[in-house]
Structures are given as structure tokens and as C-alpha cells.
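Undergrad: Build the 3D model from these lines:
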Amino acid sequence: MSQDIQAKIAQLTAELNEYNYQYYVLANPVISDYEFDIKLKELERLEKEYPQYRDPNSPTLKVGGDITSKFNTVKHRWPMLSLSNTYSEQELRDFDLRVQKAIGHPVDYVCELKFDGISISLTYEKGKLTQAVTRGDGMQGDEVTQNVKTIRNIPHQLKQGDYPDLFEIRGEIFMHKAAFLRLNKEREENGEQTYANPRNFTAGTIKLQDSSEVAKRPLDCFLYFLYMDNRNKLFSTHWESLQKVKEWGFPVSEHTKLCSSIDEVLEFIHYWDQARHKLSFEIDGIVIKVNEYPYQEELGFTAKSPRWATSFKFKAEQVETTLLSVSYQVGRTGAVTPVANLKPVPLAGTTVKRASLHNANEIARLDLHEGDSVFVEKGGEIIPKIIAANPEKRKPDAKPIVYPTHCPECNTPLIRQEGEAVHYCPNENGCKPQIVGKVQHFIGRKMMDIQGLGDETIETFYRLGLVRHISDLYTLHHRREELVTIERFGQKSIDNLLKGIEDSKSKPFEKVLFALGIRHVGETVAKKLAQHFKSLDNLQAASIEEIASVQDIGIRIAESIHQYLHNTDNIAELNKLKSYGLQFHIEEKEVVRAGNSLEGKTFLISGVFADYSREQLTELIESHGGKMLSSISSKLNFLVAGDKMGPSKLVKAQKLNIPIISDQELLAMINKE
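TA: All right, here's what the predicted structure looks like:
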């Protein structure tokens, strides 16, 4: 039972990390917001019940996606966390009760539209826009200043005003629906790939390398949150800051409301659930923020999101259409995914022709028959999903949809491992989609990051017989004569890809291990294995039990690794890669710390400080060996208290006899060293 739970957690973790990568990095969502949220909540529930199996880099702790390699990477001065969300009014009332319990009385909320675009953080110095950074992974993002400067309603230089010398203001960049339809039509007429929705078009635009091209696409922006040192000295509430940034010349949505109760918040939500269709841009919900800054400070943050804000997401629209057929796609791991082909039907502003069915269990759950009339939902207004069939319209002689027993690509009998929902084709070295998919995975940015190679090129190389194994990439420099005969593949392209292949030999062991595409071995598992075993030879020599003993690995993952590393074909492939100079051992780096004066001590920060932000104090504590806790308990050694600290924390700390110190006393402890 515990192995099944561990495997399920590993599966959900891998799936959600891949969805995050597709959404934030590639701007190509492959799952609806609603479906993503359901899977994320299932993972949160399992991790809460079985914390020993949680991946330290679980998507439940992750904000946004990863960083693209095309732009300068900039660390956020204040982390850009994502918001928790709900589709339930009762959960929203529960949020209100938690806030009231923590603060001790009812609070005011600011309600804002949840724009369906991409988050941006703008830095102004002496009134001048100096930097624009995307959310990225929440800790650091892509610097896209020149592209953002093409957005007409974002000021480059503020007029004279009472703004501070340095501040950040955050918001959402989006595209109006009319502009999206016009631009998409132009792309279609020019034979270019169209975008699924305005959000994707916006993400694709803001990541263009040529800002003159960005300027040709009309983007818009609303700004909604201010960050600065000692913000509480200028404003006591979020609502005040919104009024002030309007005065400074920033675009702030007029559809924002200050509410004095959760009932007023729900009225606002009910209104916009209907009125959103009249807007010129897409929204997918409402953001609710505690208005008072001291209360925001008191409520604090989880690892992923603020406790003083949440979002209510609108449910997706539904239509009824006809199921024409079911086709099956084979992925790089051999997983076979069914896809429903539908009679085209308009839904949420686009024409729906296909919908994912995920696996055989889903087909059985829906009880799908040939030619069924089905209800389709577009969760998050991106990827359609069949919600149910309509048996009343089913033809009497309609045959049930039967999941195939053999691979649709190579006709190998499919297998389904115990505890897994997905069917696999085991013919990994003879099934085209698996071979091509593995090589495409290997060259990917997060893996070996081979510049000059793309998915289409790998398809071409496979078709021409140049690449049938990963190791074949490292023999291409001997086949230059064949490469030059490929259409639209010039000397410069060949030089670039051969240089990219040569450069990949310096990638660290953990990247190579991830790039191999071993089932259940994602980026985090690869890092843990590399750090624990130090080399591929040590990993190959380890037993299943020894591999499973590594923290957060477990039997199912260990079995998959052991099986891969002891397969005759894989051993031959690994030996070739070793001979070509790839890194199969780890280079350890020494960790340097500022000091050890707080070693073994635990801290919690509460309140507002005159000279430091809470983030700066946290960094000081951790860099000198201290550990941060998230709540007051007997395990806490010191409570660092500032102005406007919540009375409930003070009472609890006094009851447990926990020393309460100031920021200056903390500095004195550090300086004793």
C-alpha cells in the first residue's frame, strides 16, 4: 500500500512539474487550470498524509515555472509568489474565518479581477523604469525590459511626485481579445502557427528576442501591487497604495473594490462571473487581498503563497458535441495516451476539435461509445476535456470504445504495471515515437541543452537513419557529408549543432542522469541520486534496496532505475556515452557560509521593522547558521518582534517562555562571533 502511495506521489509530482514547464517556459499549456488544480490538491492531500514521500522540490511548494535561456536571469528582491485558489464559495468563507482567527476580528478586503496574462515586476529608480522581470520560478525571472518598454501604457519616466527613489510595482501583461483574433487570423493567412488563446500569445510575444517585433503586437498592462522598503511608513493599506500609484501615472484597473465583509466579496464575484464576458480581455477569476498592511505582515506566507490573499476561479464553460473517434499517441516513455476527436464546436472563444482522455480508466469511467454525444468543458479556457457522455442520445447499436491491447505504432502488446493507470509499450528500442522522444528529451534545455538541435531536426535525422540512439548524436561529426545534403541545412547550422553536441559533454552528472529518460527519474530524483552515489559506477553497483534507501526515492523508483541500468542494450549505450566523454561522476563544491553564531538556534520573525525587511532578516539568520520556523511552538528559541506584531503571537510566546528579541538584539547575537 505504501509503495503505491509513494508511486502515486512520484507520478503526480512528475506530471505537475512537466505541466508547469509547458505552461511557464514553453507557453504551451497541455492541461486546463481546473484539471491542474485538482491534481495539485490531490498531491497536497497525499503529501499531508504521507509527508515522508514528499519531494523537497514538489510542485506544491513551487511557484511558476523555470527560466528560459534566452534572457538575463534576475533574482527578485521580493519573491513573486503565486496565489492559492479555490472554485468553492465555502472554501472562500473558510479563508475568511482563518484570517479573522489569526487577526482577532473581521477585516477589509480588496477585490481585483484576475487577469489571464503573464505576471511582471517593474523596478523604478528616481521615477525611471530601469528593469522589467517575469515571474520565472518565483525567486528569479527573465529580464525583458526592452520588450516591456514597447507597451504603451507603461510609463518610462514618471512625472514629479511623492514616490520613493526605489520601488517595484507588479501587475499583469495581457492582450485584448480583438487584437488576439486579428493577429491570429494574420498568422493563419501567412501559414504560421496560431495561438490557442490570448494568454499564450502574450507569453510568446514578451519572450521574443526582437523588441521591434514585440512593438507590432498590441499588449496592455494593469498594475496592482507595490513593493518598497519601509512601505508601511507611507501607506497603512493596499487600497491607499492603489490610489497613490494611479496618481503617479500607472495603469490600475477601474474594476477594483474595497469590501468590508466576505458577503460583499461574494457579491463582487457573482457580478463578474456574468459580466466578465463583456470585458475586452480575458479574466479567469477574482483576487481577494487583506487590505491592511500590518495584517498582511501578521498573516505572513507559506513556502508558495501569501496567507493574506487568495483567488476565486470561475468554472469553465461547457458545450455538447459528437465523439467522432478516439486515436492513441505514444510518448517517449512508451505511455499510450488516448485522444478524443470531436465534431468541431465553438467553446469559450475557440473551436474545439480534440480533447484528452488521459487513460483507459477515464474511457471506462465515462462509458464512452462510438458516436456518443458528449459534454465538453474548457477548464481555464485552454484545453478541452470530456466531462460526461449523454446516454439518452446514444444509438442502440453503438459499440463501446475499447482500449487497444497492442501499441498503435509498433504493434507490441501493451503492459500496465500494478498501481498505475497508464498502459505502456515495452518496445522502447524499436518503437519510433519512443526512440525519437528519448532523443528529443535528451537534447532539451533542462537536460543536455544541446544548442542547434530541435525536435524537427531529430525527426529528420531519424527518418534518414542518422540517429537511432542517443549515442548516435556523438558520431554526427563523422557524417558531415550526409548532413550537408539535408534540405535547408547549411554549413552554419551544421557547425552550430556540432558545437552544441561537443559543449554538452561538459554538462554535470545530474543533468546526464536526468537526460537519459529513465522512467520515474525526474530532475529532482536525478539530483538526489547524483549527490548520494557520486558516480554512475556506484549507482550501477547498488542494489534495489540501497537505491530505495536514498531519501524520497522508494522501491518503485529504485526498481525502475535498477532495471534500466542492468538492461544489456542500455549498458552498451551508457558505455558508448562514457567513451564519448560525457560526465558520469559528480564534482562536489564547498558550501561557504557567512558565520556560525546562530548555529542550532531557531527563529520566527513577526511585525514591521524600521531598518530591515523581514526577507533581509531571514537571510541574515540563515547565512549565520540559524533556522527559520513557520509558527510558535516549544521548538522555537527566539521570536524576533517588530512593530504591529499580532497580539496572539505575543501571548503564545510568553506562555511558552520563548525569548522575545528586537532586530538590534538579533544583530548583537550575530556580531558576538
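
Undergrad: C-alpha only now, for contacts and for neighbours.
TA: Fine.

Undergrad: Show me which helix runs longest in the chain.
TA: The single longest helix within the chain, with elements called by DSSP state H, is helix 2-20.

Undergrad: helices or strands up against that one?
TA: Using 3 or more Cα pairs under 8 Å, 6 or more residues apart in numbering; DSSP states H and E as the contact criterion, the elements in contact with helix 2-20 are helix 33-49, helix 554-565.

Undergrad: Go through it and flag the buried ones.
TA: Buried positions in helix 2-20, judged by neighbour count with 16 or more other Cα atoms under 10 Å: 5-17, 19-20.

Undergrad: Of those, which is the nearest to residue 384?
TA: residue 19 (15.2 Å; Cα to Cα).

Undergrad: quick one, what contacts the closest one?
TA: Counting by Cα atoms under 8 Å, 6 or more residues apart in numbering, residue 19 touches 29, 30, 31, 36.

Undergrad: Looking at the residues you listed, which is nearest residue 166?
TA: residue 29 (35.6 Å).

Undergrad: For burial, what's the neighbour tally of that closest one?
TA: 19 (other Cα atoms under 10 Å).

Undergrad: So it is in contact with residue 23, correct?
TA: Yes - between residue 29 and residue 23 there is a contact under Cα atoms under 8 Å: 4.5 Å.

Undergrad: Next, the second sequence, to be compared with the first:
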Amino acid sequence: MTSPEGVSGELSERRGRHAELTELVEQANWRYHVLDSPTVSDAQYDTWMRELRAIEEEVPELRTPDSPTQKVGAPISTDFAAVQHLMRMESLDNAFNAADLAAWQVRAERLAEAEPGPYLCELKIDGLAIALVYEKGRLVRAATRGDGRTGEDVTPNVRTVQGVPDRLSGDDVPDLVEVRGEVFLPVEGFERLNEQIMDAGRPPFANPRNAAAGSLRQKDPRITAQRPLRMIVHGVGKWEGAAPPRTQSEMYDRLRSFGLPVSDLYRVVPGLTEVQEFVEYYNEHRHDPAYEIDGVVVKIDRIDVQRQLGSTSKAPRWAIAYKYPPEEVTTRLRDIQVGIGRTGRVTPYGVMEPVVVAGSTVERATLHNASEVVRKGVLIGDTIVLRKAGDVIPEIVGPVADLRDGSERAFEMPTHCPECGTALAYEREGDADLRCPNARACPAQLRERIFFAAGRNAFDIEGLGYVAATALTQPLPPQDPPVRTEADLFDLTMDRLLPIKSIVRDQDTGLAKTDPENGEQKVVSFFATIAGAPSKNAEKMLEQLEKAKAQPIWRVLVALSIRHIGPPTARALADEFRSIDAIAAASEEELAAVEGIGPRVAATIKDWFAVDWHRDIVDRWKAAGVRMEDEPPADQGPQTLEGLTFVVTGTLAAYTRDEAAAAITSRGGKVTNSVSKKTSFLIAGENAGSKHDKATKLGVPILDEAQFGTLLTEGPEAFAPLDEAEKEPEESGE
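TA: Below is the predicted model:
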């Protein structure tokens, strides 16, 4: 049994933690809502709020009207006139997983004493909440949310926002209506705005939400008018003088008919299963909309049920925000270092205090080149904004300059390669990237090239990953490396592999990894077991090396790490010349005439084959039995796709990308990597992305996987446009 003294001590501790969290949350609210310069991530803020609510569940007397859990937003700035909202602007409770969503649905069902569906699902825009008041159809006021009851009058500025009507249209406009929505900057507009700001010598905005808030709070509306702000309406407060809508979706139809900007990306669904499908779809397609989103808002569609459920002290019971894992967080930039890539490119990257973003722990992020470090204005020691979207490499967005204390320092680009000591230089005048010119002997470049040659787009050698590539090129001294250039790759034997030990390196940076407990470098014997026998990985790697010798020559071209030669370009060269020797012997003019090559890439190819140790790689691989020439198959079928150009994008169920490309080229078609007006067809699988959008804009025919199968069996005639006389008559609108 806990003693009274123990209970008192625990209660005092909980009160103290509650006071500490309250101060942190209120300071975060002030910076977010008033100063437009947040210093903590949404994820951290949500964590504090959840802890506050948990404490108040244990100690209910701490749940006072002054608690952050009972407030909406933050105190308003005194820079703009304060106005009272006609009805309180509420916040939304959050769900972070399917269990949270189900619990919300159960509560709503219990309170409504019936199934609360159907549900309206819409995207949660990362913007600035605004309320617009229309009297007799005329815009009379626009105000920020503020604390939910009192906001800031920003009417002159909102009148400049594109798409916001000064007068509503239609015959059934209410005498008085207060509509709510989000003002935001589209991603493309945000990027243009930051470019203009940096050109003027000012620090860029960290994200579109800050940029939208800063743009809307300009003292001079003429400045706001120059910013590409947009608005989407997603709700109504006051409604007087006309029959109100019966459902949320009907409300959106009415608002759209008034001329108000309403999203097309919402859906009414019958139950929670379909809600979860909508949530999961946009988690995977988070960057498809033109604006930033951070989740999905789920609302009960029937307005009579909304009224029946009512609200808590701060949030409606009939709606909830499903928040996605954060893609932007803040952390401390400990250092800026550089890595060396396979072509010698020197890439600065940030070393940060580890932080979880988009579901994974990140402690390193790219900074691209020295100019980018200057452009972003980051200093070593800064608190920085970090962005990571799905599998995309983490990116440092910019500094949180308000948190600087004077201890920060500028990054200085090294003058010599950190791995081989060679003086760094630009390859040609005007280049953005410094390079290490020691291509043959730089251990970093060799390691990266071997890893790349074994990759899925080149030889596709299972077992030759980054650890193995490091061991082959940088074993522990005094061991000699089994691979001194790529020429040695196909001469490897188990006898040469078994003694090799190596330091484990980070795949992103090439730096040696250390044991967190003792600080010592991690050493592995990748090719041998503890007993000294060949490891399964070593056996698999040698088997795969033998199989790789039969790969088509476009893969050989990719594996050679010639600059600008990726799979589409390599395929085009292989289709045209049929052999590595023919490519090496071709003139610049002949190379440049191949689709997708051009003079610059042609010159790069000629320069590569002019280097003696490069030619030695080709000769040694040829001697080892690597395929250097493609012959048309003896049973080559009809060339039904001859003269047509294809782009393959997205995920196909029955084909890999390579298999789809092979099916096209075997029928005489060409496969390229980018959509243009010259593209004959886009083959679009699941998650087709931006190429699908570009093809739509350019009018390029788009085929799904089933139609692709029809194309292969029946030819392009199956998709020839119908003559006008053959077209089905359009249905009348009556």
C-alpha cells in the first residue's frame, strides 16, 4: 500500500509536470499562431498535449478553463484589430492510428444512439484557419481563428486571395453566412516565393504554412496580393435566412454554387473500413495534391447527427483529424561533413541529433552542394527544420533563426578529398559541384562504383551490397584489396575472399560506423564464418557474379558508371549499336544522333572510352566472359511497335519495369524515361505519379496494365482513335 506521504509526493510531481508542460505548450502556441515562427515540431506539440491530457485524467482538478487542453489556438497579435467570431471556431481532436479512429466512432455511436455514418473524408490542409462573413452575399469581414472566440481582422488582405469572391452568386444565398476554411500556399507557389525572397537577400520561409501565415499578416495588402495565396472552404459557422443544408456534402455543393472555393478531393463513404482506405490512400499519395497536407479530417456527413453530438469544451464530437506521421521536424545540426560519390562529386551533408521523422530515425541529411548550404543559410549548431517524405532522402529545409544563441558557426567546404587527399576541383567552369579528380585510385569512388555496378539497375548481383563492396575495396590494412578497379570484379575467387576483414561504413556517407557502447569501429568478416568457412553471402555473391556475365549489354553500360548513362540511355545505345565495341568506336556525331543522347552525353561517352584504365575494365570483363554484344533473337516476332516511343511508370502486377521494357523493345518499340509530346503511349501502373499528370496535360495516350497486354497482343491498332462516324453518341443532359 502506498503511504499518504508517497501519494502526496506523486501528486506534487504530477502538478509540477503539468505546470511545466503548460508553459511549453503556451510558448509553442504563441510562436505558432502569433509569431509564425514555430520552434517545435507538430509531433512534439502533440506529444506534450497527450501527456497533459493524461495528467488531467489522473488529477481532474488540473483541468481548469486556463489549461491548454481547454483552449483553442493562442492569444492573438495586437498588430491587427480584434474581432469576435459569430460562433466559436473549434479545434479538432486527433487520431494517430486505426484504434483511435475506431474509438472515436464508438463514442459517436454511443452518444447518437445509432450508426453515425455515412462519413465525409477530406484532406487536412496545412494552412491558416480563416473565417469569412458574408452579409447579403457581400464579404464584410475575414478573421484568423485566434483563440477560437476572438480573431484578427485581416479583411483587406483576404480580399487579395485568388478564388475568394467579394460577392456570392446564386438565388439561395443566405442573408448571413460565416464560412470557415484554410488559406495556404500551393507547393509550387511556395518554392517560387522562396526563390524571390532569397534573391532579395532575405532568409527563406521554412515551410508553406509559415509562408502563408506571414503573407496574410502583411501590413500592406499590396504585398499580400503579390503572394500566390489560395483558400479552400471546409465548413460553416453561422447560417441565417435560407434553408440550411442537410448534410456536410450538400453544404459543399451549396458553397461551391455560391462561387466559394471548395475542394474536389473529398469523399462520402458508408463506414469506417472505407474511411481507413481513404486515409491509407492519401498517406501513400501525400504529395499528389498541389498543397501540403498533414492528415485527413473525418466528419459525420449528416448535420442533424452533428447537432445531436455537439462539442466538448474545444472540439466537435462529430469530427476528428487523422494525423499522419510528421514529415517535418526540428532537431540540432551538430556538424556539416562531406561524402564522395561514384563520379567524384563532393556532397555536403548534415549530421544531426537523431530524430524520428516519417516513421524512421534520421541523423544525416543531404545539403547537395556548397552553394546550397549558403542558399539555405544553415550554420553548424543551428536548430533546423528537417523534411523526409516516404523513401526520399532526408533534406534540411532551413534554420530556425530565432533560436540562435551566437555559438553557431559557418561551414567551410574542404579543399581536399577526405578519403584520398587529392585537391578538389570543378570539372568545368560554371559547375555547381566540386569533384575529386582521382577517379582511379580514390577509395571512396571505387567503393561507390562497385556498389552501384552490383545494383538492381546494373548487374543486379544479390549478395554484393554496401558492406561487401567496402570489404572488396577497403579491407583492413595490411590486407590488399581484392578489387583495385572494376576490372578485378569478375576475377574474384573464394580463396581471395575468405581472409578479408573490413570496417563497416554508413551507406549514405561512407563514414566508418562505431559501436555506441565503446566507441570502437565496427569490423566484420563478411566472406567467412567464425569457423573460417565460406559464408552464405560469399557463396551467393560468387554465384550471382557468374550469372551476371550473361546480362544484356545495356546493363553492362550502366555498370561502367559513365556519367549521364542511366538505364533508358543505355537501352537506347544498346538498341542502336548492339555491342560495347561498336559504342566505343562510334563517332560523337553517331552517338549524338541516338534518341536521348545529344552532343554533351556523346562527348562524355567518347571521353570515357579514351581513358586507358577504362578500356582495361572492358577488356578484362570481356576476357572473364561478360557479354559484350547483343544479337537479335532468332525467333524475333513481328515488329508491331516499330517507330513508337513508350514511357513505363508506376507498379505493374505482371511485369517488372525491365520486363515491360523488354516486351516493348522486342516488338521494335523504344522506351524512354521522360514524357514529352513525342511519347506515343504512357504505360501506367499503380502509383503512376507525376508522369501520369504530365501525359494527361500533353494529351499522351495512357494505358493501364490490361490495355498494355492488349497492345502487345493486338498492336497499336487496337487503340487507334475512332472516326467521328464510329463514335458513340453522347448522352443528353436531359
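
Undergrad: Make TSV from the helices and strands packed on helix 2-20 of the first structure and add distance to residue 111 of the first structure to it.
TA: Putting these into TSV (distance: least, Cα to Cα, whole Å) gives the following:
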stretch	distance to residue 111 of the first structure
helix 33-49	21
helix 554-565	44
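
Undergrad: hey, which of the ones you listed is tucked in deepest?
TA: Among these, ranked by average contacts under mean count of other Cα atoms under 10 Å, first place goes to helix 554-565 (a mean of 19).

Undergrad: looking at the second structure, where would I find the counterpart of it?
TA: Aligned by TM-score structural alignment, helix 554-565 of the first structure corresponds to no residues of the second structure.

Undergrad: and the angle for that helix with helix 2-20?
TA: Interaxial angle, helix 554-565 of the first structure versus helix 2-20 (axes from the mean of the first three to the mean of the last three Cα atoms, to 10 degrees): 70 degrees.

Undergrad: helix or strand for residue 332 of the second structure, which one?
TA: Per DSSP states H and E, residue 332 of the second structure falls inside strand 328-340.

Undergrad: Following that strand in sequence, what is the next regular element?
TA: Next helix or strand after strand 328-340 of the second structure toward the C-terminus (DSSP H and E): strand 346-357.

Undergrad: Give me the contacts around that next one.
TA: Applying Cα under 8 Å, 6+ apart, the contact partners of strand 346-357 of the second structure are 325-329, 331-341, 361-370, 387-388, 396, 433-436, 509.

Undergrad: Need the buried ones from those residues selected in PyMOL.
TA: Here is the PyMOL command that picks out the buried ones among the contacts of strand 346-357 of the second structure, judged by 16+ other Cα under 10 Å:
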select buried, resi 325+326+327+328+329+331+332+333+334+335+336+337+338+339+340+341+362+363+364+365+366+367+368+369+370+387+388+396+433+434+435+436+509
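
Undergrad: rewinding a little: widest-spaced pair of the buried residues of helix 2-20 of the first structure?
TA: Most distant of these, by Cα to Cα, are 5 and 20, 22.2 Å apart.

Undergrad: re the thing from before, other SSEs contacting the strand holding residue 332 of the second structure?
TA: Checking 3+ Cα pairs under 8 Å, 6+ apart, strand 328-340 of the second structure ends up next to strand 346-357, strand 383-387.

Undergrad: what do you get if the cut-off is 10 Å, keeping everything else the same?
TA: helix 42-58, strand 346-357, strand 360-366, strand 383-387, strand 395-399, helix 443-453 (3 or more Cα pairs under 10 Å, 6 or more residues apart in numbering; DSSP states H and E).

Undergrad: possible to save these as JSON lines with distance to residue 473 of the second structure?
TA: Converted to JSON lines, these look like this (distance: least, Cα to Cα, whole Å):
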{"stretch": "helix 42-58", "distance to residue 473 of the second structure": "42"}
{"stretch": "strand 346-357", "distance to residue 473 of the second structure": "19"}
{"stretch": "strand 360-366", "distance to residue 473 of the second structure": "24"}
{"stretch": "strand 383-387", "distance to residue 473 of the second structure": "33"}
{"stretch": "strand 395-399", "distance to residue 473 of the second structure": "29"}
{"stretch": "helix 443-453", "distance to residue 473 of the second structure": "6"}
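
Undergrad: Which of the ones you listed sits closest to residue 555 of the second structure?
TA: Proximity to residue 555 of the second structure (Cα to Cα) singles out helix 443-453 among those, at 8.8 Å.

Undergrad: Which SSE is immediately downstream of that closest one?
TA: Beyond helix 443-453 of the second structure in the direction of the C-terminus, DSSP H and E gives the next helix or strand as helix 466-473.

Undergrad: how about residue 163 of the first structure, what's its match in the second structure?
TA: Per TM-score structural alignment, residue 163 of the first structure is aligned with residue 173.

Undergrad: Report whether the expected contact of its match with residue 241 is present.
TA: Yes - the pair residue 173 of the second structure / residue 241 is scored as a contact, 8.2 Å apart, by Cα atoms under 10 Å.

Undergrad: Those two: which has the busier surroundings?
TA: More neighbours surround residue 173 than the other of residue 173 of the second structure and residue 241, with 22 against 12 (other Cα under 10 Å).

Undergrad: Ignoring the adjacent residues along the chain, who's closest to that one?
TA: Spatial nearest neighbour of residue 173 of the second structure, chain neighbours left out: residue 137 (6.4 Å); criterion: Cα to Cα, 6 or more residues apart in numbering.

Undergrad: next one: residue 196 of the first structure
TA: Spatial nearest neighbour of residue 196 of the first structure, chain neighbours left out: residue 382 (6.9 Å); criterion: Cα to Cα, 6+ apart.
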